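# Quick one, structure for this:
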Amino acid sequence: MSEKKLVLKAIKGDEDAFLELIHSYEEALYRTAISYLKNEGDALEAVQEVTYRAYRSVKTVKEPAYFKTWLIRIMMNYCQDVIKKSKREVLEEKILCMQGVSEDFTFLEVEEALLNLSDYERELLHLKYFEDVKIKDIAIMWNTPEGTIKTRLHKALRAFRNHFEEKGEVKRV
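As a prediction, the model looks like this:
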């Protein structure tokens, strides 16, 4: 069955259709949660909470084609709320320990570069490059013209790259 038909059935109250949709997007939800919360336990809790919130409000989905975008947005909002409430540092010691003693600090450097961006820029890069959401869909989700999204994405990428250029790690021509 197509995704659109599943979404329409879920909107009408079909629990099996909703569960099938959640199972198909479970990995994307988890990746989004882990990228924000940096903790497996918190990320799993976030997936559970967002599943519940989505189930409660699935009838509010306006466009079935954007169900995944709607779901990811709920996750992003939830994660931001958790971070604000706990005021935790994004890079915890656990992440450093998980990396072990390694000369490859790419993960940490990317995380550090992302932390230097605004929340808006970080969300934009996350949607575009980690969740592979199209610019058109981001524009609809944020109720912003596509051209504005493209401009802001370009600026966010430039700021992201500048972080590495300042360290002398990347030379762009």
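# can we go C-alpha only for contacts and neighbour counts from here?
Noted.
# Spell out the residue ranges of the helices in the protein.
Assigned by DSSP state H, the chain shows helices spanning 3-11, 15-37, 40-57, 67-86, 93-99, 106-115, 119-125, 135-142, 146-166.
# buried stuff in the last one?
Right, helix 146-166. 146, 149-150, 152-153, 156-157, 159-164 (16 or more other Cα atoms under 10 Å).
# got the contact list for that helix?
Contacts made with helix 146-166 from outside it, assessed by Cα atoms under 8 Å, 6 or more residues apart in numbering, are listed as 113-114, 116-117, 121-122, 124-125, 135-136, 138-139, 170-172.
# Please list all residues in contact with the residue most central in space within the chain.
Geometric centre of the chain, nearest residue: Thr32, 4.0 Å, by Cα atoms, centre = their mean. Going by Cα under 8 Å, 6+ apart, Thr32 touches Ile72, Met75, Met76, Glu131.
# who's in contact with the second one?
Translated: Met75. Going by Cα under 8 Å, 6+ apart, Met75 touches Leu29, Thr32, Ala33, Ala46, Val47, Val50.
# and this one, so I can compare the two:
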Amino acid sequence: MNDEKIVQRAIEGDDTAFLNLIQLYKIDLYKTGYSFLKNEEDVLEAIQEVTYRAYKNIRNVREASYFKTWLIRIMINYCNDQLKKKNRVVLGEEVLNFQGSADNYFAMEIQEAMLTLDDRSREILTLKYFHDLKIKDIADSMKRPEGTVKTWLNKALKSLREKLEEKGGKVNV
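The predicted structure is shown next:
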């Protein structure tokens, strides 16, 4: 059975279909949550809260094909709220176990730079580059024209590039 049919059944109140969807997208939720919160316990709590919020509001999904985007947006909004509450940058344990690899260092630099961006920029970059969503899908989920989303994406990339260059050298982002 394809995902859209499962989504439609979940919208109509089928709890088993909803649980199947959460199971299907749990890795995406985890990756998104971890990219923001950098702490496994916080991410697991976020997944629980997002699952609850999604279950409570599943009837608000207008287009079954955008369920994943809708679910990821709930996670992004929850994470942004948590970061605002903490009002600090959280670095995960991988920083403490840092081995000095250039790839690890660059990934860490990108993560730190992403956390300094505004919520909208972080959201657009996450949807585009961590979840491989198309501009059209991002625009639809944000209820904005594609041109506006492209502009925001370019500004977010420019901002990210500037943050990374501040930390040392040329960057191809």
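# And the TM-score between them?
Once superposed, the chains reach a TM-score of 0.90 (TM-score structural alignment, normalised by the length of the first structure), with 170 aligned residues with a Cα RMSD of 1.8 Å.
# that older thread, most neighbours out of the contacts of Thr32 of the first structure, which is it?
Compared across the contacts of Thr32 of the first structure, Met75 has the highest neighbour count, 26 neighbours, by other Cα atoms under 10 Å.
# what's the spacing between it and Asn162 of the first structure?
To Asn162 of the first structure, Met75 of the first structure is 29 Å away according to Cα to Cα, to the nearest Å.
# What of Tyr25 of the first structure?
Tyr25 of the first structure is 33 Å from Asn162 of the first structure, by Cα to Cα.
# which of the contacts of Thr32 of the first structure show up in the second structure as well?
Compared against the second structure with both residues aligned by TM-score structural alignment, their matches' Cα atoms under 8 Å, the contacts of Thr32 of the first structure retain Ile72, Met75, Met76.
# Could you dump those residues into CSV and include distance to Ile11 of the first structure?
Formatted as CSV, these follow (distance: Cα to Cα, whole Å):
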residue, distance to Ile11 of the first structure
Ile72, 17
Met75, 19
Met76, 21
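# what's the most distant pair in the buried residues of helix 146-166 of the first structure?
Greatest spacing in the buried residues of helix 146-166 of the first structure, by Cα to Cα: Glu146 and Phe164 (27.6 Å).
# List the buried residues in stretch 109-128 of the second structure.
The neighbour-count check on stretch 109-128 of the second structure (16+ other Cα under 10 Å) flags 110, 112-115, 117, 120-128 as buried.
# Show me what it is in contact with.
Contact partners of stretch 109-128 of the second structure, identified using Cα under 8 Å, 6+ apart, comprise 32, 35-36, 76, 80, 89, 133-135, 138, 149, 152-153, 155-157, 159-160, 163-164.
# what about it, how long is it end to end?
Per Cα to Cα, the first residue of stretch 109-128 of the second structure is 19 Å away from its last.
# what's the answer for stretch 51-64 of the second structure, then?
17 Å.
# what does it contact?
Stretch 51-64 of the second structure is contacted from outside by 4-5, 7-8, 10-12, 18, 22, 67, 70-71, 74, using Cα under 8 Å, 6+ apart.
# how about 10 Å then?
Residues from elsewhere that reach stretch 51-64 of the second structure (Cα atoms under 10 Å, 6 or more residues apart in numbering): 3-13, 15, 18-19, 22, 26, 29, 45-50, 67, 70-71, 74-75, 78, 141.
# One more: stretch 9-23 of the first structure?
By Cα under 10 Å, 6+ apart, stretch 9-23 of the first structure touches 1, 3-8, 24-26, 28-29, 47, 50-51, 54-55, 57-62, 64, 67-68, 71.
# Relative to the second structure, what is the average displacement of stretch 149-165 of the first structure?
Once the two are superposed, stretch 149-165 of the first structure sits an average of 2.0 Å from its aligned residues in the second structure (mean Cα distance after the TM-score superposition for the first structure).
# So what's the gap between that stretch and the chain middle?
17 Å (Cα atoms, centre = their mean, to the nearest Å).
# now do stretch 21-29 of the first structure
Chain-centre distance of stretch 21-29 of the first structure: 13 Å, with Cα atoms, centre = their mean.
# Buried residues in it, which are they?
The neighbour-count check on stretch 21-29 of the first structure (16+ other Cα under 10 Å) flags Leu21, Ile22, Ala28, Leu29 as buried.
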